[in-house]
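S.K.: The following comprises the amino acid sequence and a computationally predicted model.
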Amino acid sequence: MEIPSDFNLPWCKAILSSNISNLENSAAVVHRPDNPVSNSMFGQTLYTPTAIRAQLSFRRPTSEPDSIKPWENCFLLSIGSGIDGKTGRAHGGFNSLILDQMTGMTASLVSASEAPATATMTVDYKAPIDTPGVILVRGWPVERQGRKTWVRARIEDGEGKLLAGGKALFIDARPVKL
C-alpha cells in the first residue's frame, strides 16, 4: 500500500516502520461495497481535501497497563482547516467525533459486533489540535462484561503530547431471536 505523503514526517515514519499490523487506508475501506457499516459521516463529509485529508488505520502492541488485550487500535490523521472551530484549531466536536470513532471501532473488535452503540462517553480536552497538521489517535479496551465494552482513547501530537482523551461505554445489540 502506498503511504500518503502527508505522513512523510519522521515521527509518522517511525510509527509505520515499527511493529504494526492490519494497515489500511481508511478512506478506501469506507467506500468498499462489502462494508456493512456506511460511515457516511466520514465517507461523504470528512474525507475531503480540507477536513480529513488522509487516514491510515492499524493495530500495534499496547503498553497501556489497563488494556484487556495486548493491542491498541491507531489512526494517523492528516487534518486540514475544514474542521476548524477557531482559525487554526480543530473544533472540539471533531475531537469527540474522532474519539467516538476510535472507541467504537475498538469495541467492535472486542465484541465481534458490527456496530455497538455508544452508551456514554467522557471527553477530557487537554490542548488544542492545530490545523493543518497530523495527529495520532489510539484506543484500547479496558473492560468487557456481557454486552458491554469500555474503551479508552487518546489524541496525541507527534511528540506524544495528550491533546484529548476519553473513555466510552458501548453496548452490543441484543441477539436476534429466531
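M.R.: Done, it's in. Numbers count the residues shown, from 1 in each chain.
S.K.: can we go C-alpha only for contacts and neighbour counts from here?
M.R.: Will do.
S.K.: Find the residue closest to the residue most central in space within the chain in space, skipping its chain neighbours.
M.R.: With the centre of the chain defined as its mean C-alpha position, the nearest residue by CA atoms, centre = their mean is Met102, 3.1 Å away. Closest residue in space to Met102, ignoring its immediate chain neighbours: Gly139 at 6.0 Å, by CA to CA, 6 or more residues apart in numbering.
S.K.: helix, strand or coil for that neighbour?
M.R.: In three-state terms, and counting by DSSP: H, G, I helix; E, B strand; the rest coil, Gly139 is strand.
S.K.: now it: how far from Gln145?
M.R.: Applying CA to CA, to the nearest Å, one obtains 18 Å for the distance of Gly139 from Gln145.
S.K.: Of these two, give the one with the bigger neighbour count.
M.R.: Looking at Gly139 and Gln145 with other CA atoms under 10 Å, you find the greater number of neighbours at Gly139, namely 31 against 9.
S.K.: Against that first model, consider the following:
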Amino acid sequence: MSVSIGLDDFVPWLAAQSAPEKDVQFFQRTPWTRKLIENPLFRAVPCPTRLITPGTSHNAFIAKTINKPSCVQHWLMLTRKQFSTPKEVARGTLAQSRFSPNAETYNIDDSEFIMLLDVGEDLDGFAGRVQGGVLCAILDEALSICVEYHRQASSSSRAPLYTVQLNTTFRDGVNTPGLIAVKSWIVAKEGRKWLIRGQICDAQGHVLTQAEGIWVSAAENKL
C-alpha cells in the first residue's frame, strides 16, 4: 500500500486514521489480543511504517520485506487516547539510566503504544524462534514511533531523529508462528535526547525481549 505521510504531519495523520479492518478482525479472534484492543485507554490505528512513501524506499523493510504471510502478515498499532508530557531531566542524567535485565512486566495501562504482531516462520533464526536481529528491528521501529509522536506533540522541531543507542536483553525465545505484543513508552527527555523503553511480551504477559534506547534530534543549525 502506498501513502504519503510527511514528517511534519505525523501526529494529525495518526489522529485521523482508523485501523485496517482485516487486522482488527484477525486479532479479535484471540482472547488476549482482543482484550488489548478493547482496552478503553487505547484506540487502534494503522502502523505508519507499514506504509510505503511513494517514490522512495522509506519504510521498505517493515512495509515490504517482512510484510508477507510467512513473516508478519498482520501488524496492528494501539495508541493511547491521552498522553502525558515526558519529564525533562538534568544534563547527564540519561547516561546513568539503565534498564534492569530482570525488569518485571510493565503495566499495559502505563504503556503509550502497543503493537500487535502475527509472526511467522520466515522470521526464524533457530527453527520455531524469531531471529534476534529481527526482534531488535521491531523494537527499534516501535520505540522510534513512540519518540517521534512525543517530539512532534511537544515541539515544533522537525529535524531528523536518530537512534544512537539500543540496549537489548533477550530473556526468552519468541516462538513462531505466534502473536506478540510490543509495548513502548517514554521515560525522560534531556535537551535533544530522549530515553525510551520497550518490551516484547507473550499471551501471559511474560517479557521475552526488552530494550532501552536513546534517540537524538539533529541540531537545527546543522541541517
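M.R.: Looks like it came in fine. Because the structure is a prediction, the values reported are computed rather than measured.
S.K.: where does the TM-score land?
M.R.: Here the TM-score of the superposed chains, computed with TM-score structural alignment, normalised by the length of structure 1 as the reference length, equals 0.85; 172 aligned residues with a CA RMSD of 2.7 Å.
S.K.: How far away from the center of its chain is stretch 27-38 of structure 2?
M.R.: 18 Å (CA atoms, centre = their mean, to the nearest Å).
S.K.: Can you give me the end-to-end span of that stretch?
M.R.: Distance across stretch 27-38 of structure 2, first residue to last, is 11 Å (CA to CA).
S.K.: got the residue ranges for the helices in structure 1?
M.R.: Chain-ordered helices for structure 1, with DSSP state H as the definition, fall at 10-16, 26-30, 40, 92-111.
S.K.: Report the next helix or strand after the second one in sequence order.
M.R.: Beyond helix 26-30 of structure 1 in the direction of the C-terminus, DSSP states H and E gives the next helix or strand as helix 40.
S.K.: For that following helix, give me the average deviation versus structure 2.
M.R.: Here the mean offset of helix 40 of structure 1 against structure 2 after fitting is 0.9 Å, by mean CA distance after the TM-score superposition for structure 1.
S.K.: what range in structure 2 matches that helix?
M.R.: Mapped onto structure 2 with TM-score structural alignment as the criterion, helix 40 of structure 1 occupies residues 60.
S.K.: Now find how far off-centre the matching stretch is within its chain.
M.R.: The mean C-alpha position of stretch 60 of structure 2 is separated from the chain mean by 16 Å, CA atoms, centre = their mean.
S.K.: again, but for stretch 127-134 of structure 1
M.R.: Relative to where its chain is centred, stretch 127-134 of structure 1 has its mean C-alpha point 15 Å off (CA atoms, centre = their mean).
S.K.: could you give me the residues in structure 2 that that stretch aligns onto?
M.R.: Using TM-score structural alignment, the match for stretch 127-134 of structure 1 in structure 2 runs over residues 172-179.
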